[in-house]
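> heads up, no residue letters with this:
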């Protein structure tokens, strides 16, 4: 409406047009406004349009704009209608202040004073009273019916459809509504304040997390920068050692070739002299000739009688072994103590430790065993075979490969390096990490002749301490792998006493060493409890979700001690072995210890748990687990009355892993026929790591009957041994079906 009024305003006076006329250029003005403007231009005899500036050589004629006049008239009538005037004022009519719906009159301030003693319900001045009257009885609306949420007249209360309803006056009803609106406004204000507080807390958390991520980013950059520096330094040192050893080998062979060439020349000259003597036919002349140089011949004979010198070869295996050990030390953030380089004095050039006496080497590397004094032996190398001759009882170390043998009497051992790839299956490669060379000992050694063997390995001192429990010596015999725990582990050697020889090496269980340390795994919380005289005793475990054997061991132990398994939601999406979790309970609880650990271990009854003792007066017990340093809960549950009543029973009617297997086996056909919608179940199983995406797609192939889908899934669950995870998912998705099948089993 405002835009319409702007279109009807004159460009000159900015008011609504009064007798609008048009110039030949098409612009409109009030007749008086444009006439006055043209009059001012008579002297110049040039006339211009005030709006567009177009020039006219003669005074332009003014044409009445009929259409615009009609619009102005409509606008003025609309203005007059929108103004409410007093019904009783005659000349001139005064603006009304209020309207009385009952009397159907509008009153100015003067007539309102005379009308007030009637005490009628007045409203703001209006020309429209339709919404103030009852649409049925055409009477003023005086009451409000809360039952129908409607404003009604007196006839509606007495005769209409609202007869017998509890009604209020409009004034009281409006007070009630305003009170409700006030409460709603107060609630919204409090919620707004809570939202602001939450936003502030989240902003603080966001700032903290940004700082954490920034610190982590800076630390990662610093770590990799340091690693690059150390790797560059290591590369320079190793390449320097390679160059030094290469120069020594090349110099050795060059000198040897030069000497042999000189010998070849001497021998060729002697051969020429002998051939000349052969060509002499006169016996007397032949016998009178001087023999070839006897000194040269004697020298050659003496050199031929000498033992042939050992071949000096380029020891790539030792350099690579040292490089691997140095890389391991770098990656575990240790100092480069295993790098085979030392400096004699400040400013002196670097020198290989291979040319140092053994005592200096052990001192530089920190690998000297104070309890044993080994003897260095240089092996005889025949192709790939190393022959180590030990001429007395004692501990001997091969200078080329680093392996040690402690022998009871003089002994000769032959061995060669074998390839792990020839023996390790794909399963072994996934489960174990190679940490030493594989020695194929070819000599048949009498029992008891070798007291111990010392295998050099590639782990740093820190890794040896951390992963000591997972290091194994391995034998390969008749195509089978035999694992054996070593007798002793130190930063340089893995010692195995009374060994049996064949292919011998060292491995570390990679699954436990790496994956459990750096990645998260689905976890499960196990709750066991029983009621004592005055206390509830609860044991809480945090275990890997897929470790059925560990759960069975724990379950057997707890049930044997009279504890009951409490069936509560147990699944935790992510748990880390490197983190510590804290257990919390009611104020009356005593928790020992509060720290709970998530570990990957072999199935044992000594898995860590939290012992919780709570007064038996409690009717509801809240338990939760938090990660150390974090506020949010990774798991929580409520033990209600029925859960606590089960703790006082003499026996537990359920078992955890065994019952799941029995449940699936006994209800196999019923599950095929009655299992609920499959996609949600498959989604939960995939989240828990029971099935993968390809298996899920295969089970959801189109045109596959539900019974066949269920049968295929159950076969897959039984084959994977994942009955427990399947039963937990089924309990969450269709608890009634599980209860029905369990009651049928009983």
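Nice, thanks for sending it over. In this text the structure is predicted, and so the values were computed from the model without any measurement. Numbering: from 1, shown residues only.

> From here on, just use CA atoms for contacts and neighbour counts.
Will do.

> show me where the stretch 201-350 of the chain has helices.
Remark: helices assigned in the stretch 201-350 of the chain by DSSP state H, counting those that start in this stretch are 283-288, 294-305, 316-331.

> Mean neighbour count, those helices: which tops it?
helix 316-331 (a mean of 18; mean count of other Cα atoms under 10 Å).

> Three-state assignment for residue 79, please.
With DSSP: H, G, I helix; E, B strand; the rest coil as the basis, residue 79 sits in helix.

> Let me know the secondary structure of residue 530.
strand.

> list the contacts for the closest residue to it other than its chain neighbours?
Using Cα to Cα, 6 or more residues apart in numbering and skipping residues adjacent in sequence, the residue nearest residue 530 is residue 647, 4.5 Å away. By Cα atoms under 8 Å, 6 or more residues apart in numbering, the contact list for residue 647 reads 529, 530, 531, 563, 564.

> Pick out the most distant pair among those residues.
531 and 564 (9.6 Å; Cα to Cα).

> In terms of packing, which of those two has more residues around it?
residue 564 (28 against 23; other Cα atoms under 10 Å).

> Against residue 642, how distant is that one?
13 Å (Cα to Cα, to the nearest Å).

> what's the answer for residue 713, then?
On the measure of Cα to Cα, residue 713 and residue 642 end up 34 Å apart.

> When the two are compared, which one has more neighbours?
Neighbours per residue (other Cα under 10 Å) separate residue 713 from residue 642, with residue 713 holding more: 21 against 10.

> Next, the contact list for the more buried one, please.
Per Cα under 8 Å, 6+ apart, neighbours of residue 713: residue 699.

> That one should be in a strand, yeah?
No - going by three-state DSSP, the assignment for residue 713 is helix, not a strand.

> ok, second structure coming up, stack it against the first:
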């Protein structure tokens, strides 16, 4: 079905702020519901989800990131593809001048014209052309409260696979750090959309099982495609990689995203990783000797006293205020 042009009649003369003028706010969170209290001072972006609002007057906006199968079914029936997070928006009518919705598409050439906005309401989805398409978001002017998200238009979804922008996340842990003969490193590698929301949720989940986020360059050098297999390799021939192939699925809840686990002997001085498609390398990263030493230092506490009979290799510690426990499965 052809897209409907956005209706801009009656738009107020308040200028839409440019992306570089955006302020970042930390939302309150209750269950799945985010909340921001906004004033009409410019464009404010949520630090957890990437959505941004410019309001006409002081107001409160509420929103949830949706992953329900009922939405995906509507997208499939529309013969579109979801290319960004779905947000269920709640705010007073006529209080929001514009909303910037994150999208996952690698914008280049004319392919931005293929991005539409899907409006989900009353069991139906309608599409409209956004007021503006930016490198990482689409702009809607004078939005109404409903569930919205970026879609790859029905005219293009079969002919042109969506070129996604993606990045790699690395989480690492060390098992049996006090026993050299048993010590081993575990690295979890994720491939996710570059603008994926709710990364703090993943950080918390990994921390609870004893894994620390490793800060490394994460951007992928080439386009990534949905339902495509990507291979993880390690220079160490004795490393265990399971599974060796990672399938890119951009629209999963971040807490349910697939990952590859790499297990390396504790005698390793560095861990060199790469991600490849069928043709060439997309990403390369390295945990250096210093990275591994820092990991051990953070996962152990020499001054910690253990109750009688408790092995010092089985303990909890704290990183950034989060109680951690080692992940022993796998």
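All right, it came through fine. Note that the structure is predicted; figures quoted are calculated from it, not measured.

> Drop the TM-score for these two in here.
After superposition, the two chains reach a TM-score of 0.44 (TM-score structural alignment, normalised by the length of structure 2), with 170 aligned residues with a Cα RMSD of 4.1 Å.

> would you turn the contacts of residue 647 of structure 1 into JSON lines with distance to residue 259 of structure 1?
Formatted as JSON lines, the contacts of residue 647 of structure 1 follow (distance: Cα to Cα, whole Å):
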{"residue": "529", "distance to residue 259 of structure 1": "88"}
{"residue": "530", "distance to residue 259 of structure 1": "91"}
{"residue": "531", "distance to residue 259 of structure 1": "94"}
{"residue": "563", "distance to residue 259 of structure 1": "87"}
{"residue": "564", "distance to residue 259 of structure 1": "88"}
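
> Helices along the stretch 451-600 of structure 1, start to end?
461-466, 510, 516-518, 548-560.

> in which helix or strand would I find residue 75 of structure 2?
Element membership for residue 75 of structure 2, per DSSP states H and E: helix 69-77.

> Who are the packing partners of that helix?
strand 81-82, strand 124-128 (3 or more Cα pairs under 8 Å, 6 or more residues apart in numbering; DSSP states H and E).

> give the contact list for the nearest residue to residue 551 of structure 1 once chain neighbours are set aside.
In this structure, residue 551 of structure 1 finds its nearest non-sequential neighbour in residue 657, 7.1 Å apart by Cα to Cα, 6+ apart. Contacts for residue 657 of structure 1 (Cα under 8 Å, 6+ apart) come out as 548, 551, 552, 723, 724.

> what number of residues lie near the second one?
The local packing count at residue 551 of structure 1 equals 23, with neighbours defined by other Cα under 10 Å.

> That one and residue 508 of structure 1, how far apart?
25 Å.

> Give the burial count for the residue lying closest to residue 536 of structure 1 once chain neighbours are set aside, as a bare number.
Distances taken as Cα to Cα, 6+ apart place residue 614 nearest to residue 536 of structure 1, at 5.1 Å, with adjacent residues excluded. Counted with other Cα under 10 Å, the burial measure for residue 614 of structure 1 works out to 20 neighbours.

> Show me what the helix or strand residue 614 of structure 1 falls within packs onto, helices and strands only.
Per DSSP H and E: residue 614 of structure 1 is located in strand 610-615. Where contact means 3+ Cα pairs under 8 Å, 6+ apart, strand 610-615 of structure 1 is packed against strand 535-544, strand 590-592.

> Now tabulate these in CSV and tack on distance to residue 270 of structure 1 and mean neighbour count.
Output for those, formatted as CSV (distance: least, Cα to Cα, whole Å; neighbours: other Cα atoms under 10 Å):
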stretch, distance to residue 270 of structure 1, mean neighbour count
strand 535-544, 84, 21
strand 590-592, 96, 16
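
> Of all the ones you listed, which one comes closest to residue 191 of structure 1?
Taking these one by one with Cα to Cα, strand 590-592 is closest: 36.8 Å.

> mind checking which of the helices and strands packed on helix 69-77 of structure 2 is nearest residue 213 of structure 2?
Here strand 81-82 is closest among those (Cα to Cα), at 27.9 Å.

> Counting by contacts, list what that closest one packs against.
helix 69-77, strand 147-152.

> Against residue 127 of structure 2, how distant is the residue nearest to residue 81 of structure 2 when sequence neighbours are not counted?
Leaving out its chain neighbours, the residue that sits closest to residue 81 of structure 2 by Cα to Cα, 6+ apart is residue 152, at 5.0 Å. The gap separating residue 152 of structure 2 from residue 127 of structure 2 is 10 Å, by Cα to Cα.

> Kindly report the same for residue 90 of structure 2.
From residue 90 of structure 2 to residue 127 of structure 2 the distance is 19 Å (Cα to Cα).

> Neighbour count: the two, which is higher?
residue 127 (25 against 16).

> ranges for the helices of the stretch 601-746 of structure 1?
Going by DSSP H, counting those that start in this stretch, the stretch 601-746 of structure 1 shows helices at 641-647, 657-666, 668-674, 678-687, 693-699, 706-720, 723-733, 735-745.

> Buried deepest among those helices, which one?
Ranked by mean neighbours (mean count of other Cα under 10 Å), those are led by helix 723-733, with a mean of 20.

> got the angle between it and helix 678-687?
Angular relation of helix 723-733 of structure 1 and helix 678-687 on a 0 to 180 degree scale: 130 degrees, by axes from the mean of the first three to the mean of the last three Cα atoms, to 10 degrees.

> Packing partners of helix 723-733 of structure 1?
Short answer (3+ Cα pairs under 8 Å, 6+ apart): helix 723-733 of structure 1 packs on helix 657-666, helix 678-687.
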